[in-house]
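Chemist: sequence first, then the predicted structure, then my questions.
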Amino acid sequence: MLPTARLLSATSRKIRGTPPNEHLSPTQLCRALLREASYLPDQTAREYFHRFILWRFRSYQPIDKASRPFREINEKPKQRLLAANIDLRASEKLRKGRQALSLLRQANNGEHRPLRKVLLAAYGRTGRRRHELIQPLLQPAIPESSDALGAILKETPANNKKPLQELYHDDSRVLSFFDAPRGKSGDKAQIRISKEYPQLEAVIQANGQYRPRSNPRHALRSVSLIAPTTNSWGRPMPVKRAKNMVRNWYKYAMERMLPPLPEQEWDRLHGLALGDIKWEPVSLRSIGTVRPEGANTDLSSEIPLHLLEQSGPASDLDQAKNRLLHSLYPPKSTATDARDYTSRNRITPRFMQRLYHGIAQLCCKLVWESSLNRWTVVWGSVAAKERLRRVWTDPVEADLLFSGVDERGRLPMPPRNVEPLQNNGNLQHKDSQ
């Protein structure tokens, strides 16, 4: 979570010998985060983090200083926090905000791990957006016809409770996602996802079968709950313990599931990973300039900021003062200073394509198969392999590839120019002479 903006009017706490991020006030920190988010090399990441940063700061804005009603990141209205709670959380949120600023700076510098972490959050493999992508899967399917709706209404009991809600006498929403238990063996029962949630069932089945190596989450190893029907004394399982088993498995599945992306976003990511869509870098900003006092209005009189910052002190007294302050308050070493700068990369189209390929392996989309009358899940790596397989298995004439070589793939040696030998009769005649 990103920082609070409670102390908007507070002065920045400037301490000598501390990293620059420690100086930032909440307002400056918000602007710095938005600025770094605008430099990210991916369009989806820029849009997501811009929206996310504003949402986090507005969620901690006091009611008396709010200029607009606060809404969730998914445009749902939400009640603001109390001023006392904001004051208690301010320092911790500011610390996390400074960490987020360092992460965005490292990503913009071309460091592989921070940039991959940013892309994973932007495409919903980690973080808040992953939970947002899960929400559409938790909505029941809409019946295709009135006959299907009538069949559902006939199976639904009068109290409108789902099988597990009726069995365990509990109205929890978690229990509504499951079908009634089915006997798997003598003392085991299998509980699967309800047919009313076909998208959720298809995604869980696909996550159980597909296990990429670079998955930031633990693999989903069971696609259904196998629960014992009796306890260790051979008695029927208590209802409370059975409900806890269902809740724990639901939590286990939600923590390990990789939700599908929207089809249009998945197609764009897949095209960037394969090189079909050209990666467009962020346009470079011009360097700021300063006009000295008393200078004319000509543009040639302006001085770039980086040259102004590199200029030394004006007098020997200032130099002695700086040396004294440096000896009294030595600069604090940070993780950025100790980091090996060889980990930074130039952000090129090839570098981004390799990153996109790794992210696409973790992303999927839902496709409706009318012939099978069900939802199927397509993963990015599987689609890429199918394309490469079509490229390399196209029929090609063998003469075009292996013409002019022998069985070992070597060029044959040209024949030597040898004079023809005389016949045997002439040789015998010469010997008799």
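Modeler: Here it is on my side, so go on.
Chemist: make it CA atoms for all contacts and neighbour counts henceforth
Modeler: Fine.
Chemist: buried stuff in stretch 50-59?
Modeler: His50, Phe52, Ile53, Leu54, Trp55, Arg56, Phe57, Arg58, Ser59 (16 or more other Cα atoms under 10 Å).
Chemist: reformat the residues you listed as a markdown table; add distance to Arg130.
Modeler: Below are the buried residues of stretch 50-59 laid out as a markdown table (distance: Cα to Cα, whole Å):
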| residue | distance to Arg130 |
| --- | --- |
| His50 | 17 |
| Phe52 | 13 |
| Ile53 | 17 |
| Leu54 | 19 |
| Trp55 | 16 |
| Arg56 | 17 |
| Phe57 | 20 |
| Arg58 | 21 |
| Ser59 | 20 |
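Chemist: looking at the residues you listed, which one is closest to Ala90?
Modeler: Phe57 (11.0 Å; Cα to Cα).
Chemist: check the offset of the helix or strand that contains that closest one from the chain's centre.
Modeler: Assigned by DSSP states H and E, Phe57 falls within helix 43-59. A distance of 15 Å separates the C-alpha centroid of helix 43-59 from that of its chain, computed with Cα atoms, centre = their mean, to the nearest Å.
Chemist: and here's the other structure:
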Amino acid sequence: MSIRLPHPDSAIHLYRHLLREATYVPPYCRPWLTERIKRRFRDWRRPNLHEAHQSLRFLRSANSGHINRTLHLCFLASGRLGKRKRQLATSFFKKDPAEDSDALAKRPLFSTATAAPNRSNRKPRPEEAPVLTWLNNWDIDKVMAVAGAQVRNSQTNFPKQMRKTIDPARVLPKVNAWGQVFKPRLVGRKLQKHYAKLLADLMPPMPQGEWDLLQDLSLGQAEPEMFNVPTRRTVATTPVATQDSSTDTTPEWNWEEYVTKPVRTVERSNSRAIKSLSGACDSDPRGQGRPIGVKSFSPRRLRRSIYNRVWEASPILTYAKGKEKFKVTFGGTRRELSPATTSDLQFFSGVDTKGTVAHKGNG
């Protein structure tokens, strides 16, 4: 239910409101969110209060029961989106340091141009000189292993959908519209662009301990405190003088806005789509109704709608023995049909597991 809460007007007041709202989020993303709020305020040289006010409205909407906004917070905390996603990708996909000089010399290098043999004494042109790229710092084998597994396990509830074709040999054209072969430098730039888009859609692997925690949360095997969202404390009110009961306390209707502005603009805060963001409440029982996307956070809904979806988008990367160098495992439980109840089994009497009717013999 949307609650009309006071909105802060100063930076310190806004900071306290954000920290208070962080105590009502699901326990999984609560430590990350609290630390992020503190770090953002400490790093601010010129506080962007407008952005902070938007974040406060977003948190209040998520705490009121908005499923998609709460899921977005868990995606940010788990590194499926945002800054932590780039940090996990850097730590897992960066190449390990070479053991010695020989191992460093054997590593393949990506360049935006292939140096052609200089058969004359002329100075090489700028487009002929090889230029190393940022791809030399990334382990392409790990990137392609995770990308291939993500294509095979891609679900509709992923925060970002992976493209189906990930092989650069099939994506990059070899000739232009006039049938001419691309210059080596242009081929290198296209290759960088392809891998940049691939990394933007890629779900980086997670640490083993955090992946195991998400598994326990999805299967309901974690501590009971991880499934309990604290209830909102009573809003503090200032004491007011006792008024006469005959005094009309109905808020005055501002007719000038309805005359000078469209009705959809004046009543936009009361619409069901953004009612959880604005915190508006219907004073009339014939109002717009319940906000869209707002549910009550029961332990079952928190496990199935939040934790399980985050776990499905989270892989782990391990070294494998055999043809494949790396093994990628995505989370998620296998969905199976529940067995029929005793009252429903009477409709299937006389039918085998393949759906064939069993004929009874005479006598």
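Modeler: Noted; the coordinates are in hand. It should be emphasised that the depicted structure is a prediction, and the values quoted were computed from it without experimental measurement.
Chemist: quick one: list the elements packing against the helix holding Phe57 of the first structure.
Modeler: helix 26-38, helix 112-122 (3 or more Cα pairs under 8 Å, 6 or more residues apart in numbering; DSSP states H and E).
Chemist: now mean neighbour count too, for those helices, in a markdown table please.
Modeler: Below are these laid out as a markdown table (neighbours: other Cα atoms under 10 Å):
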| stretch | mean neighbour count |
| --- | --- |
| helix 26-38 | 20 |
| helix 112-122 | 19 |
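Chemist: ok, back up a step: compute the inter-axis angle for the helix holding Phe57 of the first structure and helix 26-38.
Modeler: 170 degrees (axes from the mean of the first three to the mean of the last three Cα atoms, to 10 degrees).
Chemist: what's the angle between helix 43-59 of the first structure and helix 112-122?
Modeler: Regarding helix 43-59 of the first structure and helix 112-122, their directions subtend 70 degrees when assessed with the same axes, to 10 degrees.
Chemist: ok, which stretches of the stretch 151-300 of the first structure are strands?
Modeler: Using DSSP state E, counting those that start in this stretch, the strands of the stretch 151-300 of the first structure run over 182-183, 188-191, 225-228, 289-290.
Chemist: any chance of TSV for these, columns mean neighbour count and distance to Gly409 of the first structure?
Modeler: Shown next, in TSV, are the strands of the stretch 151-300 of the first structure (neighbours: other Cα atoms under 10 Å; distance: least, Cα to Cα, whole Å):
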stretch	mean neighbour count	distance to Gly409 of the first structure
strand 182-183	14	62
strand 188-191	17	59
strand 225-228	19	57
strand 289-290	13	65
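Chemist: out of those, flag the one nearest Arg98 of the first structure.
Modeler: Nearest to Arg98 of the first structure, of all the strands of the stretch 151-300 of the first structure, is strand 289-290, at 27.2 Å by Cα to Cα.
Chemist: check the mean deviation of the longest helix seen in the second structure from the first structure.
Modeler: Scanning the second structure for the longest helix, with DSSP state H as the assignment, gives helix 184-201. Average distance, helix 184-201 of the second structure versus aligned residues of the first structure after superposition (mean Cα distance after the TM-score superposition for the first structure): 1.9 Å.
Chemist: flag every buried residue along that helix.
Modeler: For helix 184-201 of the second structure, the neighbour count (16+ other Cα under 10 Å) marks Pro184, Arg185, Val187, Gly188, Lys190, Leu191, Gln192, His194, Tyr195, Leu198, Leu199, Asp201 as buried.
Chemist: which residues sit in contact with the fifth one?
Modeler: Read that as Lys190 of the second structure. Leu172 (Cα atoms under 8 Å, 6 or more residues apart in numbering).
Chemist: just give me the match in the first structure for it.
Modeler: Alignment note: Lys190 of the second structure maps to Met245 in the first structure; criterion TM-score structural alignment.
Chemist: for Gln106 of the first structure, find the nearest of the strands of the stretch 151-300 of the first structure.
Modeler: Between Gln106 of the first structure and the strands of the stretch 151-300 of the first structure, the shortest gap by Cα to Cα is with strand 289-290, which sits at 25.4 Å.
Chemist: helices or strands next to the helix or strand immediately after that closest one in the chain in the packing?
Modeler: Note on strand 289-290 of the first structure: by DSSP H and E, the next helix or strand toward the C-terminus is strand 303-304. Using 3+ Cα pairs under 8 Å, 6+ apart, the elements in contact with strand 303-304 of the first structure are strand 289-290.
Chemist: thinking again about what came up before, format the helices and strands packed on helix 43-59 of the first structure as TSV; extra columns: distance to Gly234 of the first structure.
Modeler: Rendered in TSV, the data for these read as follows (distance: least, Cα to Cα, whole Å):
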stretch	distance to Gly234 of the first structure
helix 26-38	59
helix 112-122	47
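Chemist: surely Thr23 of the second structure is in contact with Trp32?
Modeler: No. The pair formed by Thr23 of the second structure and Trp32 falls short of the contact definition of Cα atoms under 8 Å, at 11.3 Å.
Chemist: reformat the strands of the stretch 151-300 of the first structure as JSON lines; add distance to Lys154 of the first structure.
Modeler: Formatted as JSON lines, the strands of the stretch 151-300 of the first structure follow (distance: least, Cα to Cα, whole Å):
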{"stretch": "strand 182-183", "distance to Lys154 of the first structure": "21"}
{"stretch": "strand 188-191", "distance to Lys154 of the first structure": "22"}
{"stretch": "strand 225-228", "distance to Lys154 of the first structure": "27"}
{"stretch": "strand 289-290", "distance to Lys154 of the first structure": "74"}
